[in-house]
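S.K.: Pasting a predicted model and its sequence here:
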Amino acid sequence: MNKILLSFFAITLMISCKHNNNTIKKVSRNQLIKDSLTLEIETLNSKNYFNGLGVAIVDSTGILYEKGIGFADLKSNKPYTKNTVQPIASVSKTFIGIALLKAQEKGLLNLDDPINKYLPFEVRNPHFNNEPITVRQLSTHTSTIIDTENYMGRAYVLKDKIDSTLIKIENIPQSFNPSDSKIPLSQFLENYLSENGKWYKKDAFTKNKPGQLFEYTNVGASLAAYIIEVVSNQSYAEFTTEHIFKPLKMNNSGWSYDDVNFDKVSKLYSSPKIEVPYYSLITYPDGGFLTSVNDLAKYLNEIMKGYYGNGTLLTKASYNELFKRQLKAENFTERNANHPYKDEYNIGIFMGFSGTGNIGHTGGDPGASSLMFFNPKDKIGRILLVNTNIENQEGVDVYYGIYNKLEEYSKKLKE
């Protein structure tokens, strides 16, 4: 009996050792792949087109690779890490989609209801006064609301008390307004969209019928977020924190600088040598989210799980709606069928589709650019955040070159 037991233990030990050796080999191999990827990204950015950047590769099981490269503050040589916080611009809009569907699950709204059912002030296209605009049309950028000079000139507000008249940065179309000019989101939207608003102009609406054509709009996106505020009796920041960020443990994220550890916030640059002052958006839901590549990777992991039927934030039915292609070819005046990261070939509920099938969103604001997509066939997601404006074609090539490297190495990490 003892000999049988000894033999059994010996065989078990051999199997265990073999398994451990295989695990060690796989871990070592993956680390070599990650180190090689980091080196390739650093080589691509060797001319310092971007002072700092964060990258991640994700699948539905978790984060396969994440890295901060370069500097969050060039003057102090403060490194850009996976936990460095920066704005992600319009990738922020994807949270509006999740929040709308959560509000619909809770019975607070219906995507196909007219927006004036919920708003405390009326919003109508003056060219189609009797044609209601729906919540769904806001979420698919077919509401006919557009961004005018009133948006570009009024929405961006400086964080600190700086003489805004002295800030003149080339290649940035937005105006930076004094910190004390910040007003509530509701007031901004009423001023801009209501016939009685003090900035109201008919050119804030196209001459198309609501629901007819895709026309990307930041103001329309923020109006959708404001409707969530009205129906939930919470600020949009509170609603998304409760239903998205806390469940996903996105602890380095928020809608304002007061919500995050400012020591982790990256400086932004209009060019590698010129800093952009810290700013926020009055229409913060459309592009003002502050996060790290690590936190955003948690979110991408969740929406990928949602796509494959295993998400935790929404029901399967809601995730199906989020990723349902809502528009047809006739809803677009132009489409790029070949660009893998142009997110306006079709759209779900604030969730973009490229012509080649990638799902996600792009983002760009003064000093910040972002890409967040996943490929439903390869089941791989990728994130790129940079803290420096893309100045020229060489910068564009490096930007997409880095993102393509993430795709190339994701296949190696999955082998």
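M.R.: Happy to help now that I have it. Numbering: from 1, shown residues only.

S.K.: all contacts plus neighbour counts: C-alpha atoms, from now on.
M.R.: Fine.

S.K.: Where do the helices of the stretch 251-400 of the chain begin and end?
M.R.: Secondary structure of the stretch 251-400 of the chain (DSSP state H, counting those that start in this stretch): helices located at 293-307, 316-322, 393-414.

S.K.: And the second one, what does it pack against?
M.R.: Spelled out, that is helix 316-322. Counting contacts by 3 or more C-alpha pairs under 8 Å, 6 or more residues apart in numbering; DSSP states H and E, helix 316-322 packs against helix 93-105, helix 293-307.

S.K.: Put this next to the first one:
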Amino acid sequence: MKNIFLFSITLLLTTLFVFSCDKDDDAPPATTTIETAEELTAALDNIYASAEAPGFAVSVVKNDAIIYQEAFGKADIAAGKDFTNQTLLPIGSISKTFIAAAVVKAIEEGYFTLETNINDLLPFEVNNPKQPNTAIKVKHLVTHTSGLLDAPDYYLAAYHILPGEDLTGLGAQILTEIGAEQRQTIALGDFLAAYYLPDGEGYSPDNFANTAPGNTWNYSNIASSLTAYLVEVATGKDFKVYVQENVFQPLGMDDTAYDLADLDAQHVAQLYWDEQTPFPKYTNDSYPDGGIHTSNEDLGKYLTDMMKGAQGQSTTLFSQASYEMLLSALLPSGVLPTYVGENQGVFWFLGNGFILHDGSDPGTACDLRFNEEGTVGSIIMTNMDASTDEHEEAFTEMATAILTAINEFSDAN
């Protein structure tokens, strides 16, 4: 059931959506049909009417300002709650860009560098049995070239339904079918040790690629969370606290958190398999790789700062040089598969003039992107599912229509 990654969506939307500032300056202006916020709202209303999403929210940032931010549909159909700019939902793998921010902050504070051997920092050793004489460095983790792989069954079993949630509905059955039990969360360090240490219950040689670090790209959720744990160990602070203090608070993201218990339940969206099938509330032991819950309003603050950082115009989170490190290409040419993009920064993907990341989990699909100049960017957040081929196709169709409308609007403004 679970399509853990949305790379096909990323590629399709990236090739379809080109901001006006990437066009030939000498070319004649394109005919614009969506010029005002009212016209964009009308277009998005029409998209919502024909889409399968319970609700969605959109932001458009241009020249350091949010020029459009609206929400459509329902955050909770049964309760009749509207989806608003304050509605909270998980953003999936966009959370990895917050691991990236934490890594860059820790580097700036002198805890390690991109060249640091991870075993110089971790309380347990992570060794690839197929490449025993090679060193995995921080730079390999943040570019998915560490040789550490995801075992799908182990990763899916990291999802678990929160205690107290109703297990009788179809949404709960769907989650249990992929291995999600109702239980307490396993501590991050214990989860990782069980996967990477030879005596761990999740350990297997299949958790490792037979390739030296830096040579082959393999997207890994669990290795991403290992990166977060590395930050936690090196700084001596719980990773959630470190991100809260160094990212959320400086940006004024006051309604953003990893744990549902830390959020206002009245603003938390209901997630859906389809419009008739809500999911129970769930979380993941590997929480750093996809566990952030936020709103269109808060994520807009983050996007705006990342775009200013791309321009060399922000020092809100760290120095200008650190923003440059975060968003610059780190891989040799040809390492990143072409279906993903052209290169990779610290977890951010680079391609076709864009810096971007998307994310999906059961009942949520999101897209965050901006052009490499940092002048135009967008957010899409929805409480629809994109974890099967059919659902992914429905999300792609809706997101493509939204991005096309946004493109027309941003061209005119």
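M.R.: In hand now; what should we look at? Since this is a predicted model, take the numbers as computed values, not measurements.

S.K.: Need the TM-score between these chains.
M.R.: TM-score for the superposed pair, counting by TM-score structural alignment, normalised by the length of structure 2: 0.86. Supporting figures: 373 aligned residues with a C-alpha RMSD of 1.9 Å.

S.K.: quick revisit: quick check: which of the helices and strands packed on helix 316-322 of structure 1 is nearest to I172 of structure 1?
M.R.: Taking C-alpha to C-alpha, helix 93-105 is the member of those nearest to I172 of structure 1, at 21.0 Å.

S.K.: What is the equivalent residue in structure 1 for A53 of structure 2?
M.R.: By TM-score structural alignment, A53 of structure 2 lines up with F50 in structure 1.

S.K.: And for its match, the neighbour number?
M.R.: 27 (other C-alpha atoms under 10 Å).

S.K.: Does it touch T388 like I think?
M.R.: Yes: here F50 of structure 1 lies in contact with T388, judged by C-alpha atoms under 8 Å, at a distance of 5.2 Å.

S.K.: any residues in contact with both of these two?
M.R.: Counting by C-alpha atoms under 8 Å, 6 or more residues apart in numbering, the contacts common to F50 of structure 1 and T388 are P272.

S.K.: gap between T94 of structure 1 and N77 of structure 1?
M.R.: 33 Å (C-alpha to C-alpha, to the nearest Å).

S.K.: Next: T206 of structure 1.
M.R.: When distance is defined by C-alpha to C-alpha, T206 of structure 1 is 47 Å away from N77 of structure 1.

S.K.: So between those two, which is more surrounded?
M.R.: Per other C-alpha under 10 Å, whichever of T206 of structure 1 and N77 has more neighbours is T206, with 18 against 10.

S.K.: for the counterpart of the more buried one in structure 2, what are its contacts?
M.R.: Counting by TM-score structural alignment, T206 of structure 1 lines up with A209 in structure 2. By C-alpha under 8 Å, 6+ apart, A209 of structure 2 lies in contact with N128, K130, G147, L148, L149.

S.K.: E181 of structure 2 versus the equivalent of Q86 of structure 1 over in structure 2, what's the distance?
M.R.: When structure 2 is aligned by TM-score structural alignment, Q86 of structure 1 is paired with L89. According to C-alpha to C-alpha, L89 of structure 2 stands 21 Å off from E181 of structure 2.

S.K.: Tell me which residue of structure 2 lines up with R124 of structure 1.
M.R.: By TM-score structural alignment, R124 of structure 1 lines up with N127.

S.K.: Apologies, that question was intended for P366 of structure 1.
M.R.: In structure 2, the residue paired with P366 of structure 1 is P362, using TM-score structural alignment.

S.K.: D199 of structure 2: which of the contacts of A209 of structure 2 is nearest?
M.R.: For the contacts of A209 of structure 2, the nearest to D199 of structure 2 is N128 (14.1 Å; C-alpha to C-alpha).

S.K.: Any idea how many residues pack against the nearest residue to the closest one once chain neighbours are set aside?
M.R.: Of all residues not flanking N128 of structure 2 in the chain, F208 sits nearest, at 6.0 Å (C-alpha to C-alpha, 6 or more residues apart in numbering). By other C-alpha under 10 Å, 20 other residues sit near F208 of structure 2.

S.K.: For F208 of structure 2, which residues are in contact?
M.R.: F208 of structure 2 neighbours (C-alpha under 8 Å, 6+ apart): N128, P129, K130, G147, L148, L149.
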